[in-house]
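[1] let me see the structure of the following:
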Amino acid sequence: MKAKIYTKTGDKGTTRLVDGSCVEKFNPRVEAYGTVDELNSYLGVVRVGLQKLQELQPLDPFFEKIQNQLFNVGSLLACADEEVFKKLPALEEKHVTFLEQKIDELTSELPELRNFILPAGHETSTHLHVARTLCRRSERRSAEVMVKDARYDICLKYLNRLSDFLFVAARWVNLKTRFEDVLWKKSE
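    Predicted structure coming up:
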């Protein structure tokens, strides 16, 4: 017999963390991994756009790796117990370096940016900008957890670098689809 998807734990405003502890649904830890999950889901929308155009398809496998890494981030944020934490898939400096290398690679193709730009252009680029803002929110929520527990420093660093990557990827998509970056007009 298959296990049921519903546990009824949440019926009274609580949920269980990865380590089995029960917390309120408004707990900062739940907020943190919940926003990471929201970001991860939205990256699925981004990937649909990447898969539609041949010139964007090379980024899709990279985004699949990011989605897997975000599951690792979420599981770490969903765990308060030290012993269980050690058994979870680790997030390491190499994951941050992975993002930095891709940022540098994509940036090398882009024209220099001298002004702020609006989140506009190709449809997939705009989805990447939405993902970037979701990533920034994930950072803010994760910082609430990190302030009390330094084990999450790497999660915050990863999310910070990921938001930079999403910005650069949005510009790269505009370049590849022949859309101009839309400059912010301060006088408007």
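
[2] from here on, just use CA atoms for contacts and neighbour counts.
    Will do.

[3] just the strands in the chain please.
    Assigned by DSSP state E, the chain shows strands spanning 14-16, 22-24, 117-118, 182-183.

[4] make CSV from these and add distance to Ser108 and mean neighbour count to it.
    Formatted as CSV, these follow (distance: least, C-alpha to C-alpha, whole Å; neighbours: other C-alpha atoms under 10 Å):
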stretch, distance to Ser108, mean neighbour count
strand 14-16, 44, 17
strand 22-24, 46, 14
strand 117-118, 18, 13
strand 182-183, 20, 14
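
[5] out of those, nearest to Tyr158?
    strand 117-118 (23.6 Å; C-alpha to C-alpha).

[6] now for the closest one, which elements pack on it?
    Packing partners of strand 117-118 (3 or more C-alpha pairs under 8 Å, 6 or more residues apart in numbering; DSSP states H and E): strand 182-183.

[7] I have a second one here; can you model it like the first so I can compare?
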Amino acid sequence: MSDRLTQITTRGGDDGSTGLGDGSRVGKDSVRIHALGEVDELNSSIGVALAEPLPPALRDALVRVQNDLFDLGGELCIPGREALTEAQLARLEACVEAFNGELEPLREFILPGGSRAAAALHVARCVCRRAERAVVALDKAEVIPATSIKYLNRLSDLLFIGSRIANRFAGQPDVLWQPGLNA
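    Model prediction:
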């Protein structure tokens, strides 16, 4: 593999623009760059969760997701590119089903929290929803492959389920919402 990043400081963005993967330049405030930044933050949020103790199967799934998010980032930085595949989406959906099958059905909403890993996964879930909204906004301006939006939608499900798996792994119960508790 050749060196990809030989020079980190380029000064090319000092005027408020940034280069895309196809060589074109756009404003750093563009909808595309906003979506790309949200996906990058999502990947970093998952990295924070991975710094905590997690069951090996969940850890492996999240590392695969991080790689998929880099594919998505590559897709977003090159207009017209399709990088996420139906196979990646299917793998993610299978993870959601498998992990959810391990859990007791929910009878009420749960409050975000529990173990540090679960709390980090809840934050990542919120960042995922924000990234999804940013990609949907970009799709209104320029056509984005449908697989990308579906992937982010399924990923938020995995992160929610993963938070419950992380709590179980840590011996922490999910804390259920108590409607009207403070009324």
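
[8] please state their TM-score.
    The TM-score (TM-score structural alignment, normalised by the length of structure 2) is 0.91; 177 aligned residues with a C-alpha RMSD of 1.5 Å.

[9] which one of the strands of structure 1 lies nearest to Leu76 of structure 1?
    strand 14-16 (13.5 Å).

[10] residues in structure 2 matched by that closest one, start to end?
    Counting by TM-score structural alignment, strand 14-16 of structure 1 falls onto residues 17-19 of structure 2.

[11] the matching stretch: average distance to aligned residues in structure 1?
    By mean C-alpha distance after the TM-score superposition for structure 1, the fitted stretch 17-19 of structure 2 averages 0.6 Å away from its aligned residues in structure 1.

[12] can you list the neighbours in contact with that stretch?
    Outside of stretch 17-19 of structure 2, the residues that reach it under the criterion C-alpha atoms under 8 Å, 6 or more residues apart in numbering are 12-13, 25-28.

[13] ok so, going back, and Phe167 of structure 1, which of the strands of structure 1 is closest to it?
    That would be strand 117-118 among the strands of structure 1, by C-alpha to C-alpha, at 10.2 Å.

[14] which residue numbers in structure 2 go with that closest one?
    Strand 117-118 of structure 1 corresponds to residues 110-111 of structure 2 when matched by TM-score structural alignment.

[15] ok, Thr107 of structure 1 - contacts?
    Listed by C-alpha under 8 Å, 6+ apart, the contact partners of Thr107 of structure 1 are 168, 172.

[16] over to Leu138 of structure 2?
    Leu138 of structure 2 makes contact with 31-32, 35, 144, according to C-alpha under 8 Å, 6+ apart.

[17] equivalent analysis for Leu42 of structure 2, please.
    124, 127-128, 131.

[18] setting aside sequence neighbours, what's the nearest residue to Glu38 of structure 2?
    Using C-alpha to C-alpha, 6 or more residues apart in numbering and skipping residues adjacent in sequence, the residue nearest Glu38 of structure 2 is Ala131, 4.7 Å away.

[19] what's the matching residue for that neighbour over in structure 1?
    For Ala131 of structure 2, the residue aligned by TM-score structural alignment is Ser138.

[20] count of neighbours near its match?
    As a burial measure, Ser138 of structure 1 scores 25 neighbours (other C-alpha atoms under 10 Å).

[21] cool, Thr6 of structure 2 as well?
    For Thr6 of structure 2, the neighbour count with other C-alpha under 10 Å is 7.

[22] before we move on, what about Asn182 of structure 2?
    Counted with other C-alpha under 10 Å, Asn182 of structure 2 comes out at 5.

[23] can you tell me which residues contact it?
    Per C-alpha under 8 Å, 6+ apart, neighbours of Asn182 of structure 2: none.

[24] same question, Gly49 of structure 1
    By C-alpha under 8 Å, 6+ apart, Gly49 of structure 1 lies in contact with 123-124.

[25] what's the burial count for the nearest residue to Leu175 of structure 1 once chain neighbours are set aside?
    Once flanking residues are discounted, Leu175 of structure 1 sits nearest to Leu110: 7.2 Å by C-alpha to C-alpha, 6+ apart. Neighbour count of Leu110 of structure 1, defined by other C-alpha under 10 Å: 15.

[26] any figure for the gap between Leu110 of structure 1 and Val173 of structure 1?
    10 Å (C-alpha to C-alpha, to the nearest Å).

[27] what of Leu183 of structure 1?
    16 Å.

[28] again, but for Cys155 of structure 1
    Here Cys155 of structure 1 is placed at a distance of 26 Å from Val173 of structure 1 (C-alpha to C-alpha).

[29] what ranges does structure 1 have for its helices?
    28-52, 60-77, 82-87, 93-107, 123-146, 153-176 (DSSP state H).

[30] endpoints of stretch 115-125 of structure 1, how far apart?
    18 Å.

[31] got it, and stretch 2-19 of structure 1?
    23 Å.

[32] try stretch 48-59 of structure 2
    12 Å.

[33] quick check: buried residues in that stretch?
    48-50, 54, 58-59 (16 or more other C-alpha atoms under 10 Å).

[34] corresponding residues in structure 2 for stretch 149-167 of structure 1?
    Using TM-score structural alignment, the residues of structure 2 aligned to stretch 149-167 of structure 1 are 142-160.
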